[in-house]
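# Show me the folded form of this:
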Amino acid sequence: MSRTASRSRATKETSIEVSIDLDGSGVTDISTGIPFYDHMLDQLGRHGGFDLTVKAVGDIEIDTHHTVEDVAITVGEVFAEALGDKAGVRRFASGRYPLDEALIDIALDLSGRPHVEWHVEIPESLPLGTPAFDPQLAEHAVASFATSANITLHVEMVRGRNTHHIIEATFKGLARALRDAVRVEDGAGVPSTKGVL
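The predicted model follows:
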């Protein structure tokens, strides 16, 4: 059974096309017009083992917020669609993920109940890249993705000083936890006493 999905989203602020293959090999093709965000989405696909394509055009001359949010929502929606009924998935995953001095804890549940706990103190920092990615948007991107994907997600920073490292460790950690949670275990049904997720 193919676990793939694609979706287009168009508003007055953005035009987005996303496709995903949860059983891919980590091949990505990302273009949002925001190089730092492209780098983070590349981490999501590459370390998640997902084939991920994101093509977005947005009003980044005004602000990068609209593009970051709308892309995260769309990626979350295609992730949820590709999961289907979640039969056989491991469902839960957690881990502690380092990048140099930064250390991030991730725990998630493909529960069908969107909830995000974000406990990450982003240091005062200049925006990253050109056009600029405001580091404060990292929380919004992760939360928008998790909410649209119907995931319960906890993100906690254990330590960190460098803004780039903190955000990148978060995206890599999220990717690895998702990779573990979506793994299908032979002979398993939907991992819930309710019978549905």
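# okay, CA-based contacts and neighbour counts for the rest of this
Fine.
# just the helices in this protein please.
For the chain, helices defined by DSSP state H occupy the ranges 35-48, 65-83, 137-148, 163-181.
# Mind checking those for the one nearest to Leu108?
Closest approach to Leu108 among the helices of the chain (Cα to Cα): helix 163-181, 7.2 Å.
# For the closest one, name the packing helices and strands.
Counting by 3 or more Cα pairs under 8 Å, 6 or more residues apart in numbering; DSSP states H and E, the packing neighbours recorded for helix 163-181 are helix 35-48, strand 92-99, strand 102-109.
# Can you lay out the ones you listed as JSON lines showing distance to Leu126 and mean neighbour count?
Shown next, in JSON lines, are these (distance: least, Cα to Cα, whole Å; neighbours: other Cα atoms under 10 Å):
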{"stretch": "helix 35-48", "distance to Leu126": "13", "mean neighbour count": "22"}
{"stretch": "strand 92-99", "distance to Leu126": "20", "mean neighbour count": "18"}
{"stretch": "strand 102-109", "distance to Leu126": "18", "mean neighbour count": "22"}
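# any chance of the helices of the chain in a markdown table, plus distance to Pro98?
A markdown table is the format used below for the helices of the chain (distance: least, Cα to Cα, whole Å):
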| stretch | distance to Pro98 |
| --- | --- |
| helix 35-48 | 14 |
| helix 65-83 | 23 |
| helix 137-148 | 17 |
| helix 163-181 | 6 |
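# one more, for comparison:
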Amino acid sequence: MNEATMAAPRVAEVQRNTNETRISVRINLDGSGVSKLATGIGFFDHMLDQIARHGMMDIEVAADGDLHIDGHHTVEDVGITLGLAVAKAVGDKKGITRYGHSYVPLDEALSRVVVDFSGRPGLEMDVHFSAGMIGGLDTQLIYEFFQGFVNHALVSLHIDNLKGRNAHHQAETIFKAFGRALRMALTPDPRSAGVIPSTKGSL
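Next up, the predicted model:
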């Protein structure tokens, strides 16, 4: 990694306001895994903390959503805003590894996540949660979070829960593996400093 790459801050702040939610996200891709989270959904905060901790990025999320209806708009819009922030922070993608993958176990559960910063949004998610709710989070909304993220981060993302009986464990392995896959993909490749990792010349 050359000095220019090391000096370039990969940070971004994005605010997104609608009639349903008001979301603020700040991210530092080269942080130390610190998070400050307030979405109003405790288990969702716990999962976002896994992304920060295992992705070694600093993430701040403040969300004021219509939770009196349900968590759908809040969870989806946090995914959208986080995706926008990651895309802004990573910039032109010169010098990144581009691809990342991780297998993460937690007791009986095992998940695999693979990500490509391809510039094209795509989500393939094969997860069958053993429960409909985990704390205050509807497990259906985990898909909506990742769909919002990929649509705005412009990544291809494959998520597979390979084993699991406990829904908490299933979700936690997914978010931990997602964080580690992001960390791998966004790590600068010293052999490709200043180079966009594509034969097309752009991503």
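# circling back: I'd like the helices and strands packed on helix 163-181 of structure 1 as JSON lines, with distance to Ala181 of structure 1 appended.
As requested, these are arranged in JSON lines below (distance: least, Cα to Cα, whole Å):
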{"stretch": "helix 35-48", "distance to Ala181 of structure 1": "10"}
{"stretch": "strand 92-99", "distance to Ala181 of structure 1": "5"}
{"stretch": "strand 102-109", "distance to Ala181 of structure 1": "8"}
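# Any idea which of those gets closest to Glu156 of structure 1?
For those, the distance to Glu156 of structure 1 is smallest for strand 102-109, at 5.1 Å, taking Cα to Cα.
# how about that closest one, which residues of structure 2 does it hit?
With TM-score structural alignment applied, strand 102-109 of structure 1 matches the range 109-116 in structure 2.
# Could you do stretch 156-166 of structure 1 as well?
Aligned by TM-score structural alignment, stretch 156-166 of structure 1 falls on residues 160-170 of structure 2.
# got the contact list for the matching stretch?
If you take Cα atoms under 8 Å, 6 or more residues apart in numbering as the criterion, stretch 160-170 of structure 2 is touched by 106-113, 125-131, 134, 174.
# do the same with stretch 64-74 of structure 1
Residues from elsewhere that reach stretch 64-74 of structure 1, judged by Cα under 8 Å, 6+ apart: 7-9, 13-14, 16, 18, 32, 34, 37, 54, 56-60, 131-134, 137, 140-142, 144-145, 147-148.
# So which bits of that stretch are buried?
By 16 or more other Cα atoms under 10 Å, the buried positions in stretch 64-74 of structure 1 come out as Thr64, His65, His66, Thr67, Val68, Glu69, Asp70, Val71, Ala72, Ile73, Thr74.
# Trace Thr11 of structure 1 over to structure 2, please.
Counting by TM-score structural alignment, the partner of Thr11 of structure 1 is Thr18.
# Tell me how many other residues crowd that match.
By other Cα atoms under 10 Å, the residues close to Thr18 of structure 2 number 10.
# how far away is it from Asp77 of structure 2?
9 Å (Cα to Cα, to the nearest Å).
# same deal with Gln147 of structure 2?
Taking Cα to Cα, one finds Gln147 of structure 2 at 10 Å from Asp77 of structure 2.
# shared neighbours, the two?
Common contact partners of Gln147 of structure 2 and Asp77 (Cα under 8 Å, 6+ apart): none.
# surely Met125 of structure 2 meets Val150?
No - using Cα atoms under 8 Å, Met125 of structure 2 is not in contact with Val150, being 11.8 Å away.
# Have a look at the two and say which one is more surrounded.
Per other Cα under 10 Å, whichever of Met125 of structure 2 and Val150 has more neighbours is Val150, with 25 against 15.
# Just tell me what the more buried one corresponds to in structure 1.
Superposed on structure 1 with TM-score structural alignment, Val150 of structure 2 falls opposite Ala146.
# Hmm, that match is touching Pro114, no?
Yes - here Ala146 of structure 1 reaches Pro114: they are 6.6 Å apart, a contact under Cα under 8 Å.
# so what's in contact with these two at the same time?
Joint contacts of Ala146 of structure 1 and Pro114 (Cα under 8 Å, 6+ apart) are Thr152, Leu153.
# Now do the buried residues in the match of stretch 156-166 of structure 1.
For stretch 160-170 of structure 2, by 16+ other Cα under 10 Å, it's Asp160, Asn161, Lys163, Gly164, Asn166, Ala167, His168, His169, Gln170.
# Good, we can wrap up now.
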